[in-house]
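Asker: Here is a sequence together with a model predicted from it:
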Amino acid sequence: MKVKPVIGAKVTHDGRRAVVMCYSPTDHETCEIRFANAERKWLNVKTLVPNYVAGDHVRHVGSKALKGRGTGMVLSTRDVIGFHQVLVQFFDSGESHWMDWRLLGQANSAETRITYRAIGKYGNAAERMRMRTLAKALSIWDANTGAFGRLDIDPLPHQLDVARKVVTSPQARWLIADDVGLGKTIEVGLILHALTMRNRCRRTLIVCPSSLTKQWKDEMRVKFNRSFEIYNRDFKPEFASEVRARENIIISLDLAKRPEHKEMLLGGGPFDVIVFDEAHRLGVDEGGTRTERFNLAEALNTTCHAFLMLTATPHQGKTRRFRALLELTRPDLVGELAHLEADPSIVREVIIRNRKSMVTDAQGKLIFKGHDTLRYTITPSPEMAAMDAELQAYLREGYRTGSQMENRSLGAAIGFVMATYRKLASSSLAAIEIALHRRLARLAQMESEKAARMRVVMPLEEDLEEDAENLAEIDMPRHLGAFFSDEAERVQKILNLITKAKPHDTKMQTFLTTIADHVIQRGENLLIFTEYRATQDYLISRLQDRFPEIGCDRINGGLSLDEKVAAVKRFNDGKTRVLVSTEAGGEGLNLQETCHVMVNYDLPWNPSRLVQRIGRLYRYGQKKRVQVINLHNNDGFDNSALALMLDRVTTIAHQLAAVRSQSPDVLASEILGDLVANIDMETILERAANMTPTQTEAEIEVAIQRAQESLKDEEDILAFASSSGTRVSGGFDSRHMAALLMGMAPFAGFRVEKVTKDQQTFDIELDEDQVGRWPEFRRRRNIRMSFDHKLAERNAEVVPIDLESTFMRHLVDLAQDRDAFDGVYGEAAKIKGWEDGDILTTHQVRWQSLSGDILEEDLIPVRMTGVAVKEMPRDVFAELLLSPFRTSGAEGGKDDRVPVLTQEFSKILAKKADGERMPSSVTTFTALRWS
């Protein structure tokens, strides 16, 4: 027998149960065994027979070369060609292995130690119990949320809750519908980190609008240390194998939907995680027709383990489109989703949604306080009024001509041009001037070429999303002749009036003198939105003339990704004071760090874009109350109609918010955004060809009424969506990391010399024999380290620490080492709220899906008072672990309540199980008795 039973091995001799105690120093074949009645004998090991049965707690003893697997529970035994093997499920890993019996020694369970009040051989057992519990709790929290990894973020409770919900769910397919500005990108980063920790995320695909590809790449790299490559930018694959060779890919949505690239992605799979940003762009129309974008997402959904869709506006009052998004996310629930209106609770299985009115910081304080919206109504000068009157007459004639055409395509094309000119005129004199100059030039060219009318091809809606800001500069439709006989003369007359009106542009004058002057003089930054590049150029020219000493930058769809990112960086770094953006900056850009004042120089016909614009500033990280200023030129039908709609909706939003229990300002902002998303104002204005105010006002009232009804239906459905409520219950944060660091100092061979007030930065001194043990400390003995990674970036002498640092991992591993540290059971001096004889136990539970996949590890705290057993609230448990435990000097004895504890905990566990998950392994991890 080359391998002898380890000390503590359970054996029998002549049918009597015993334990191996030690070996003879002279005869290594002879050992001393202790029988159940405490009798001891020296026997030859060949006379001993293993004695393990299911339910025994054992420990695997390693060697100098190989570390042991720790403690576990015996599940079964077997004999294979004379070898006696024991199937053990190990508590640390959750794995089960067949082991040779000679490598296993008995381990007293926590229940046994509670019964016999066995505090173990180490001193300060109560504090050791706290350290062991805290180390396990932090490890589990990090595995489920990614909160303590090497990340350049300070995650909020709702972000951690989203990550945990996704990572631990049996179906990792979710539509994440948090409000704009709540950090959906951070949530995705946490999810990817946590899944990577579980070896469930090697390859990731992110599909997003083209304007956001670079931002996704930068945020993943800077905040999560995760490198992505942008498809067709960082690499241009010719074969699917080139896609398959890459781990993390970002691709623009409209590039990915093209057949050749879609085929490349499908051939380059599978991916572990696929993310679709701005997922509301994927849906079907109300007739049920699927777009190419939808088909792309549907095809990719079948190729991945986790599928995430991100959108702040999942419903938008369009029930068919909303249902299609849900079915796309969870195709296995198509049957249930067909009855969505009858049973909306099904959305709990599909949607995670957090609202700004509810999210808090780690201390439970509400983060968002609402924003102010101001409107400047501008009376046009006589010159501008004269130009507008002539333009309105031209537009009416164009609409009349289009409506009388027998060729409906040509008539629709004329109507489209008229609607475009109305939008441009509402924006600025410059925008409509450029468009009309181009129209006049085209008419002259067609006349000289005597061009015949040709088939008109209307632009697609998806193309207009990209080109809308440039409508003033493109010719559309290109082959349409004069609308009516004297069109060229009328256009020229309008252009002459524009030339006269430009020096009297009261809208621009009001903006410069009443708004920009004050903002610039206060030393603040200013963000300006407009729909069109022509207006953007006009604004920048006038701003630079008036404020030559400040920098003024732009963002529009004509810039490259690098140029957009550079413009945002200059603005956030303070190198420019004014940023003028088209809708290309309306989604995804984060400008809240250095700006809180935004001007809408024009009001888009699609008012939901206003919500996206506001979201650039009104988001997490904003330190000031956001000021939104809308310029309303009281010069025509369209601006008046938009102002009327916004006024009515704002009033309704504040009325509805006033009757709610909390945060009326924040709620009003939410309700306003939800309402305008449900009002198709663009269709109302396009339909108003005769521009009759009374008829349009009536249509707006009907639309608002329908929007309110849609909003109620939407709220009734989305009320069932999963959310974190106000804060994560029982979450762990840097305070607990600090508690572990300081609590382990006496046990781990170092001293804490200094701690900052916020417990983020520490000066420690290592024992001499510890120097050089941890790579991040190099050969230093005195170290300053910090959980604040930004501080470490600024100061090379500060070492960043987290659960990925070798030093913190050592502390966590040491605290959970039963042989070297113990910490399984302790007795503590009584503290406030606890009585003599009360018991605190923590139970390590692994949950698995019905198919056997491990979903989550959990640490469930339980309090026993007398014979009453209750699960402790997680937040109370988390707070309890922050303060040291003092070991009591109470005498030993016996506690016979373990059977009651075991029985009652089984009931607690049964309530937590459901139809999709069940316990995989359960053990009592630590116990503390107050005495």
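Answerer: It's in. Here the structure is a predicted model, which means the values were calculated and not measured. Numbering: from 1, shown residues only.
Asker: Please count neighbours and contacts with C-alpha atoms only from this point.
Answerer: Fine.
Asker: Give me the nearest residue to the residue most central in space within the chain, chain neighbours excluded.
Answerer: For the chain, the residue nearest the mean C-alpha position is Glu187 (1.9 Å; C-alpha atoms, centre = their mean). Of all residues not flanking Glu187 in the chain, Gln159 sits nearest, at 5.3 Å (C-alpha to C-alpha, 6 or more residues apart in numbering).
Asker: pretty sure the one you found contacts Ile186?
Answerer: Yes: applying C-alpha atoms under 8 Å, one finds Gln159 in contact with Ile186, separated by 7.2 Å.
Asker: Which residue of the two possesses the greater neighbour count?
Answerer: For the pair Gln159 and Ile186, the greater number of neighbours falls to Gln159 (29 against 21), based on other C-alpha atoms under 10 Å.
Asker: second one coming, line it up with the first:
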Amino acid sequence: MLAIDDLYSFGEGVIVQSRSANGITQHLVEFPESNERRWIPYFALRQIKGVKHAYIVGSQSEGNVAERLRLKTLAHALRNWNENTGALSSLEFNPLPHQIHLVHRILNSGSLNWLIADDVGLGKTIETGMLLYALQQRGQAKRILLITPAGLTRQWQEEMYDKFRLGDFQIYGHHFQIHEPREWKMHDHVIASIDKLKQESHLELLLQADAWDLVVFDEAHRLSRRQYGLHYDTSERFNLALSLRKSEKARSILLLTATPHQGMQDKFISLLELLRPDRKNEFALLSLKPVLLHDMVIRNYKADVTDSEGNFVFHGKSTIALEVPVNQQSIDFDQSLQDYLRKGYQAGKNKGYSGNAIGFVMTVYRKLAASSVAAIRRALYRRLSRLENDVLDEIIQSNFVEDERFQGELEEFTVSSNQDNREEFFDGEIELLKLLITRVEQLINHDDKLSRFMDTLLKQLLQDNPNEKILIFSEYRATQEYIKEAITAQFGEDKVVLLHGGLSHDERRDVIGQFDNDAQFLISTEAGGEGINLQRHCHIMVNYDLPWNPMRLVQRIGRLYRYGQQKKVVVLNVNSPGTVDEQIIALMYQRIEQVVSDMAAVQGDEFNEALKDDILGEVSNLLDLEEILEQASAGGIERTEERIKEALERAKNATNLQRDLFKYVSRYNPEDLASELVITTAHQLTFIEGMCKQLNIEIVKRIHDDKVLQLKMPEKVMNELGTRSSTLDITVDRDMARSRKNTVMMDMNASLMQLFIRTACSFSFGGKTASVCARDLSGNSFITANLRWQDIYGRRMKQDFAAFFIQGNRVYQNPKVLGDWLLEEAETSSIIPTKDSNEHWFQLVEREAQKVLNDSTEINVIPDHVDWVSGAWLNNE
């Protein structure tokens, strides 16, 4: 083994070839750590003894070399665990085991062509971010293209920066334009709308860009290709993905969708062909050989998800419906509204295509009326003012135009701000509007829905705990303001905060911060239905209105019903069947609940609430009920009930078919990591404490239940870090780092942590071999190594850190007891076995390491190298 002189150190290497040039001998040195070779003149090298030689001859340095061996072993284990999972990097959250496993599974598969089909709410965006981060740490993904629905481009950009500090992503068409193909070279991290890129002019430009290392398609079920006999009906979105694949502009493709199958086998197979076009003939036999999915599709369910301690993350929820009795004012108003809607829809039909705008307005009015009397009241007043050419009051402005989360607000904004429709939709519209306004004024003075919400619901919720925090959802801003006025009048303005599409990213963050601290009520539109986490301080949610799209309800519940929620989530749905639409919406949710309960019950004795939520997410994602509701006014409630039943039956069958097929995909199983040396925050902390001692860094104080260490650093360490401050507060707890200013999160990106890793892994640190006192370890020895695989082009594809534990003539890989031993400071022993024993044990380990390399060989992954890290002899006395 050889090492470059410390001044320009490339680390340790092996001479594989020599030559002479101008009288100077040069050696071609292979460096396993960086997977590169360099010609180095002989005088820049110095000879060292590697682990194998030192272990066999029984070499051991002076001092507590056992502790240095422990720290060196930990340094390699920490670095490798982070490279394989991204779990120890600069993340703004604590990754769950299923997320760590997913990243580990994909990175170690030798292929990035995967379909991530995790259940709704399990964090496909987070998993993708972890994967991208890990790939960048490995240097394996320079050019990345994220293709998303138009309304989610900004959300993806925010998530990548907020959670992973991946701040280089720019949105195509928003942050930059491409006028000539060469301009693509300036953009390596791009987010783009799928509906923009599918257009011929944009696609042509995209296909002239340099190849992307990874292309990610979010909501991949939108890539639709159906097969009819020998012919395909291909959507433009699918053609976009296919063009990238065929032109070899996408070296790898990652597809994200919770519903990849949707009961359509041909469409599902088309997605698989995008991932692996070389296996097209095999996919034709998928029904007979579903095991093909194991190395291409990964799916996790809420029912299976646990935290790092093995506890189920989802503790259950209860859903309660609060029905408000119908009063005479509601009946009178609904009769007039139904009359208005029928005439409006008919007027739209009479005008043909140009009448679609009228139908849109009628549908929005129906949704507003189902939301609150205040929402429909505002819309009716504005419509009448427009027809009578009055000056319109200033309307609420928003910046939500291209975000799917704010569909309701966009509808409300559109019908309120349209200045062009100054003609009656039908004869007599003005008179009918005036009648409606008269009746809506009578109704607002007898709004039993708001009264029951304030006087009954809130009163009961706050009876036991007057300070209980409550999350309230409504789809529309007018309803939101209406609820706020009522709550403010009773509880005070400082108790209420609003979340909606008109807020900037920073303003949203401030609102959430206020709710986490002093505010008691958060009233949110769908702006809070995705992308925010409120589970730490709240477990009660009230739906003042129920969304027409059932997936919106699933997403709302996901704000509280997620990892970190310590209480049972309570969901209360306020239902006032004063209109036909409200009756139909209530009926729809009742039918969904019944179907989901029936499907969950047949799963057997292991049925639990989390399983029920898995199925609810699947069924809701497969349902398209908005069209049914939009047509309900023409068909009546009986026909609408039939159509809901038919749609649910189709969704049920599709869900069952998908579940049967997905028995063969990859999924999280705690046993899958049984052969891994699993690294936890406890290993991080013990490594930090040990390295502080080695580098003479004083731990002055431990505060906040030992979660924060206050350090005093010597001048040498200060110089290494380039800082003038000798004091530093550190933690391995992400929540503590977020809440406490000037406290450094000691993840793998922290400068001090990098110094610790670099120091412990260096040759001069020592610790390659040692005899250790190991009373809790019954065995002879253990040897650790980095196992590496490459692709057919010699590029590194995979690396695992392995600890081989020797007992007699048997070798065990990564036993849990060894992981436990690494948590405590090690003590050196003076007893070293004979050379013959050492040589025998090392041969056993070499054979086992080679076996591991060979067993993990795949078509794209072949064995590369074993780099020995440390070897220890165990003294059990």
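Answerer: Received the coordinates, thanks. Bear in mind that the values here come from a model prediction, so they are computed numbers and not experimental data.
Asker: Can you give me the TM-score here?
Answerer: The TM-score (TM-score structural alignment, normalised by the length of the second structure) is 0.83; 846 aligned residues with a C-alpha RMSD of 4.3 Å.
Asker: rewinding a little: what does the residue nearest to the centre of the first structure align to in the second structure?
Answerer: Superposed on the second structure with TM-score structural alignment, Glu187 of the first structure falls opposite Glu127.
Asker: in what helix or strand does that match lie?
Answerer: Under the criterion of DSSP states H and E, Glu127 of the second structure resides in helix 124-138.
Asker: how far apart are the helix or strand following that helix and its match in the first structure?
Answerer: On the C-terminal side of helix 124-138 of the second structure, the nearest following helix or strand under DSSP H and E is strand 144-148. Its aligned residues in the first structure lie a mean 4.4 Å from strand 144-148 of the second structure after superposition (mean C-alpha distance after the TM-score superposition for the first structure).
Asker: Run through who's touching strand 144-148 of the second structure.
Answerer: Outside of strand 144-148 of the second structure, the residues within contact range by C-alpha atoms under 8 Å, 6 or more residues apart in numbering are 188-194, 212-219.
Asker: Skip ahead from that strand and say which helix or strand is next.
Answerer: Downstream of strand 144-148 of the second structure, the next assigned helix or strand under DSSP H and E is helix 153-164.
Asker: what packs against that next one?
Answerer: If you count contacts as 3 or more C-alpha pairs under 8 Å, 6 or more residues apart in numbering; DSSP states H and E, helix 153-164 of the second structure packs onto helix 124-138, strand 170-171, strand 189-193.
Asker: TSV for these, including distance to Trp114 of the second structure?
Answerer: Listed next are these as TSV, based on distance: least, C-alpha to C-alpha, whole Å:
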stretch	distance to Trp114 of the second structure
helix 124-138	11
strand 170-171	24
strand 189-193	19
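Asker: And the ones you listed: which comes nearest Leu292 of the second structure?
Answerer: Closest to Leu292 of the second structure of these, according to C-alpha to C-alpha: helix 124-138, at 22.1 Å.
Asker: Which strands and helices lie in contact with the closest one?
Answerer: helix 65-85, helix 97-107, helix 153-164.
Asker: from the chain's centre, how far out does that helix sit?
Answerer: Counting by C-alpha atoms, centre = their mean, to the nearest Å, helix 124-138 of the second structure is centred 10 Å from the centre of its parent chain.
Asker: hmm, back to that, check the alignment and tell me where the residue nearest to Glu187 of the first structure lands in the second structure.
Answerer: Residue pairing (TM-score structural alignment): Gln159 of the first structure is matched to Gln99 of the second structure.
Asker: Assumed Asp867 of the second structure was part of a strand.
Answerer: Yes: judged by DSSP: H, G, I helix; E, B strand; the rest coil, Asp867 of the second structure forms part of a strand.
Asker: give the contact list for it.
Answerer: Each residue near Asp867 of the second structure by C-alpha under 8 Å, 6+ apart is listed here: 32, 785-787.
Asker: my guess is Glu273 of the second structure contacts Lys280, does it?
Answerer: Yes: in this structure Glu273 of the second structure lies within contact range of Lys280 using C-alpha under 8 Å: 5.8 Å.
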